[in-house]
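Peer 1: coords below, sequence missing:
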């Protein structure tokens, strides 16, 4: 499974977890029958580090609260921030580009611009 597909499935699995009280394994099982280590790593990582991820996102959001974000944007951001902070094997540019592409697929026309604006703050020094 390619990483793009794993990220898209991670988005769907995390969406399941946000809406239902099920296990990580069940959420992944609802979106694919394949087992993929990267998919499992991303979903598990976002769930395990959700508080830390949300805290950093809250610091980066301007004029927004995390709870007001549409679920798609919030979940795409959580996946990307997990990769940026805890899974350093993928370059930041790639992580951000993947998040933008996924937000274009699952979000509306403004989603990718919003996601880009937030994630670009993680690369500013």
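Peer 2: Yep, that arrived. All values derive from a computational prediction rather than experimental measurement.

Peer 1: make it CA atoms for all contacts and neighbour counts henceforth
Peer 2: Noted.

Peer 1: what about residue 19, neighbour count?
Peer 2: By the criterion of other CA atoms under 10 Å, residue 19 has 8 neighbours.

Peer 1: Quick one: the helices in the chain, in order.
Peer 2: 3-19, 24-31, 37-48, 50-60, 71-86, 92-106, 111-120 (DSSP state H).

Peer 1: here comes the other one, which I'd like you to weigh against the first:
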């Protein structure tokens, strides 16, 4: 079985839509399957990595408590004190660090920072960068050490 190399632009769009869907899930508390169905209907998904979108969108809520435990170790704020955007980005990034070993940790951090620049508050990208960097050191230590050599 040959795996196609993921298209970075399609992945970026998938993350952007997943963030918006996770934000909606957080605010509206609608079932994730309903939100996913709405997003698939309401958005042009032809240039989106749909598999990635669905995996992240379903995976984050399914492992929310584990993700929040990891995030809590590296932040001085509780999830309730974070903005819904910051929380969604950190959960997505943590999910990817744990479950998507095929994606380099630096890509995950960079994507989280870029999303927080677009959707987050003024200095949110600095906060997201710091927390995801600490999470990468915890969850991807061999990769982080290899890159820093």
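Peer 2: Yep, it's here. Just so it is clear, the structure is predicted and the values come from calculations on it, not from any experiment.

Peer 1: hang on, the earlier thing: ok, and which of the helices of structure 1 has the densest surroundings?
Peer 2: Here the criterion is mean neighbour count by mean count of other CA atoms under 10 Å, and of the helices of structure 1 the winner is helix 71-86, at a mean of 22.

Peer 1: Mean deviation, it versus structure 2?
Peer 2: Compared with structure 2 after the fit, helix 71-86 of structure 1 shows a mean deviation of 0.5 Å (mean CA distance after the TM-score superposition for structure 1).

Peer 1: residues in structure 2 matched by that helix, start to end?
Peer 2: Aligned using TM-score structural alignment, helix 71-86 of structure 1 spans residues 84-99 in structure 2.

Peer 1: Pull the distance from the matching stretch to the chain's centre.
Peer 2: Counting by CA atoms, centre = their mean, to the nearest Å, stretch 84-99 of structure 2 is centred 4 Å from the centre of its parent chain.

Peer 1: centroid residue for structure 2?
Peer 2: Centroid-nearest residue in structure 2, with CA atoms, centre = their mean: residue 92, separated by 2.1 Å.

Peer 1: Now do residue 25 of structure 2 against residue 146 of structure 2, distance only.
Peer 2: 37 Å (CA to CA, to the nearest Å).

Peer 1: should've said residue 50 of structure 2
Peer 2: 31 Å.

Peer 1: same check, this time on residue 96 of structure 2
Peer 2: 19 Å.

Peer 1: One more: residue 80 of structure 2?
Peer 2: For residue 80 of structure 2 relative to residue 146 of structure 2 (CA to CA), the value is 35 Å.

Peer 1: Residue 137 of structure 2 too?
Peer 2: On the measure of CA to CA, residue 137 of structure 2 and residue 146 of structure 2 end up 11 Å apart.

Peer 1: So which of the two has more stuff around it?
Peer 2: Taking neighbours as other CA under 10 Å, residue 137 of structure 2 and residue 146 compare with residue 137 leading, 14 against 8.

Peer 1: how much space between the more buried one and residue 23 of structure 2?
Peer 2: Residue 137 of structure 2 is 26 Å from residue 23 of structure 2, by CA to CA.
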